[in-house]
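1. what follows is a predicted structure for the sequence shown.
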Amino acid sequence: MKILIADDDPQLLRALRITLTAKGYEVLVARNGTEAVSIAAERRPDLYLLDLGMPELDGLEVIQAIRGWSDAPILVVSGRSGAGDKVDALDAGADDYVTKPFSVDELLARIRALSRRVPQGDAEPVVAFGDVSVDLAAKSVVRTGGGESVHVRLTPTEWQVLELLVRNAGRLVTRQMLLTSIWGSEHVTDTGYLRLYMSQLRKKLEPVPSEPRHLLTEAGMGYRLVLRPDGPASASLAEKG
């Protein structure tokens, strides 16, 4: 099993890496939130151990980013002991919460419990917005109009941008999350990439590219995919049969 540990405490990272490796786990480490999202997107761990108080992206933002593409268990390991912090983490998508300092035996027991819940072969959703249908499993996009269905050709990078937005439909996806997930942490300030690819996606998927209804810009923050401009964003999300 592959576990990603994300924490800005180098001593804790080293101790957990040694302990979990000795127990037979494959361990990946990240020292900040941006690095955690980048490694998560590239290596797709089976389970996550995340601190909340990380630099660049905090733990809640990392959880939200991971939940855009993965149902893998997330165990928060944090020095924050307030009930509000625990509720926020669980609401964001975490599965369990351990407060520092913790017993190694307790942590290992929680990891074993969560590892029994690792998803196996879940069906990928088909998502529709406007006259567009996105099949995440087949990695295909179809537009329907005038009684005809036409496959839309996307470049690999256009697909990556769209997929991340689709998996977070209705939620803000920050520029930092998109840049880190697709191009890596070294490109986290290259916002011109996003403007270019969002413009291309709108030309291919929006009825009126200059007046987007679905691929929306959140000024100064990022982008949001709205499935139904006049209703809940989740209303058109259906599991593939």
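-> That came through fine.

2. from here on, contacts and neighbour counts on C-alpha atoms
-> Noted.

3. once you drop chain neighbours, what's closest to residue 70?
-> Nearest residue to residue 70 in three dimensions, chain neighbours excluded: residue 44, at 8.0 Å (Cα to Cα, 6 or more residues apart in numbering).

4. go ahead and confirm residue 41 touches residue 181.
-> Yes - using Cα atoms under 8 Å, residue 41 makes contact with residue 181 at a distance of 5.7 Å.

5. ok, second structure coming up, stack it against the first:
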Amino acid sequence: MIRVMLVDDQELIRTGLHTIVDSHDELTVVAEAADGYAATSLLETTEVDVVLMDIRMPGIDGVETTKRIRATRTPAQLRILVLTTFDQDENVLAALRAGADGFLSKGAGPAELTTGILRVALGEHALSANAVHALVDHVTDGMNRPADPAVAALFSALTPRELEVVEAIVRGSSNADIATEMFLSPYTVKTHANRAMMKVGAHDRAQLVSLAVQAGIQP
């Protein structure tokens, strides 16, 4: 059973999230917090696998809370999935740079939400299509810029299949979506994605998207 902590300053939102998470057979809510201070305090005494957290909260926001959690817990020890109603690129980037493992919109349906939790719990990154598009917009400033030859050269080392996977990731597709589209297993897709990240020097999926766009790969 995957143990989930909910962090949101709105009780009504937490109640709704609690209902959705607990309705899944593999998930259970073990703690709730109304702000980052309470969340970091609860983590000292509560065993948690995934923190599901709002990015906009009074006191310390989700980005700062993520930084504080990462100061004591590595991704291997605890996963962090950020939720927000704002699909602004600075929020996406700040959360991921702080150490979040995924970013979903509060408008996500129950299936997308529970799937996102399961994915980060398994060690993957969960990025909604909106989050990926925000990353792309940030890198390109909303314009079609010419590819950076030096960055494009990094991607020339990818196999055709690895490049296909990267293109799908830039479009915002999950590993499961890519697996269905390409008639591969999710494990094989993850392997291709990891090899692509290693070849181009990307530390995570978000950086892979950023580099791909700089290389001229568009969604």
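-> Perfect, I can see it now. As the structure is a computational prediction, the values presented were derived from the model and not from experiment.

6. ok, now how distant is the residue nearest to residue 70 of the first structure from residue 97 of the first structure?
-> Distance of residue 44 of the first structure to residue 97 of the first structure, computed by Cα to Cα, to the nearest Å: 21 Å.

7. and the strands in the first structure, which stretches?
-> Taking DSSP state E as the criterion, the first structure carries its strands at 2-6, 26-30, 47-50, 74-78, 96-99, 125-129, 132-135, 140-145, 148-151, 173-174, 215-218, 222-225, 237-239.

8. over which residues of the second structure does the third one lie when aligned?
-> Mapped onto the second structure using TM-score structural alignment, strand 47-50 of the first structure covers residues 50-53.

9. ok, now the longest one?
-> Following TM-score structural alignment, the aligned partner range for strand 140-145 of the first structure in the second structure is empty.

10. just tell me the aligned range of the helix ranked longest in the first structure in the second structure.
-> Residue-count comparison of every helix in the first structure, with assignments taken from DSSP state H, identifies helix 191-205 as the longest. Residues of the second structure aligning with helix 191-205 of the first structure are absent, taking TM-score structural alignment as the criterion.

11. that helix to strand 125-129, inter-axis angle?
-> Helix 191-205 of the first structure runs at 80 degrees relative to strand 125-129, counting by axes from the mean of the first three to the mean of the last three Cα atoms, to 10 degrees.

12. helix 191-205 of the first structure - contacts with which helices or strands?
-> helix 156-167, helix 175-183 (3 or more Cα pairs under 8 Å, 6 or more residues apart in numbering; DSSP states H and E).

13. contact partners for residue 83 of the second structure?
-> The contact partners of residue 83 of the second structure, by Cα atoms under 8 Å, 6 or more residues apart in numbering, come to 52, 53, 54, 55, 103, 104, 105, 106.

14. how does it look with 10 Å?
-> 7-8, 52-56, 62, 92, 95, 102-108, 113 (Cα atoms under 10 Å, 6 or more residues apart in numbering).

15. which among those end up buried?
-> With neighbours counted by 16 or more other Cα atoms under 10 Å, these contain buried members at 7-8, 52-56, 62, 92, 95, 102-106, 113.

16. how about the nearest residue to residue 57 of the first structure once chain neighbours are set aside, what does it touch?
-> Sequence neighbours aside, residue 33 is the residue nearest to residue 57 of the first structure in space, at 4.2 Å (criterion: Cα to Cα, 6+ apart). For residue 33 of the first structure, the contacting residues are 6-8, 39, 50-63, 177, 180, 185, by Cα under 10 Å, 6+ apart.

17. what's the match for residue 33 of the first structure in the second structure?
-> The criterion is TM-score structural alignment: under it, residue 33 of the first structure has residue 36 as its aligned partner in the second structure.

18. for residue 176 of the second structure, see how far away the equivalent of residue 106 of the first structure over in the second structure is.
-> Matched by TM-score structural alignment, residue 106 of the first structure corresponds to residue 112 in the second structure. According to Cα to Cα, residue 112 of the second structure and residue 176 of the second structure sit 12 Å apart.

19. please enumerate the helices of the second structure.
-> Using DSSP H, the helices assigned to the second structure run over residues 11-22, 36-42, 62-70, 89-98, 110-121, 129-140, 149-155, 160-170, 175-182, 186-200, 205-214.

20. can you list the ones you listed in JSON lines and add distance to residue 79 of the second structure?
-> What follows is those, written out as JSON lines (distance: least, Cα to Cα, whole Å):
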{"stretch": "helix 11-22", "distance to residue 79 of the second structure": "16"}
{"stretch": "helix 36-42", "distance to residue 79 of the second structure": "14"}
{"stretch": "helix 62-70", "distance to residue 79 of the second structure": "10"}
{"stretch": "helix 89-98", "distance to residue 79 of the second structure": "12"}
{"stretch": "helix 110-121", "distance to residue 79 of the second structure": "6"}
{"stretch": "helix 129-140", "distance to residue 79 of the second structure": "18"}
{"stretch": "helix 149-155", "distance to residue 79 of the second structure": "29"}
{"stretch": "helix 160-170", "distance to residue 79 of the second structure": "21"}
{"stretch": "helix 175-182", "distance to residue 79 of the second structure": "18"}
{"stretch": "helix 186-200", "distance to residue 79 of the second structure": "18"}
{"stretch": "helix 205-214", "distance to residue 79 of the second structure": "15"}
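
21. before we move on, the earlier item: which residues does the residue nearest to residue 70 of the first structure contact?
-> Each residue near residue 44 of the first structure by Cα under 10 Å, 6+ apart is listed here: 2, 3, 4, 37, 38, 66, 69, 70, 72.

22. which residue, other than its chain neighbours, is closest to the spatially most central residue of the second structure?
-> Among the residues of the second structure, residue 102 comes closest to the average C-alpha position under Cα atoms, centre = their mean, at 1.7 Å. Sequence neighbours aside, residue 126 is the residue nearest to residue 102 of the second structure in space, at 4.3 Å (criterion: Cα to Cα, 6+ apart).

23. so that neighbour makes contact with residue 116?
-> Yes - contact criterion Cα atoms under 10 Å: residue 126 of the second structure and residue 116 qualify, at 5.5 Å.
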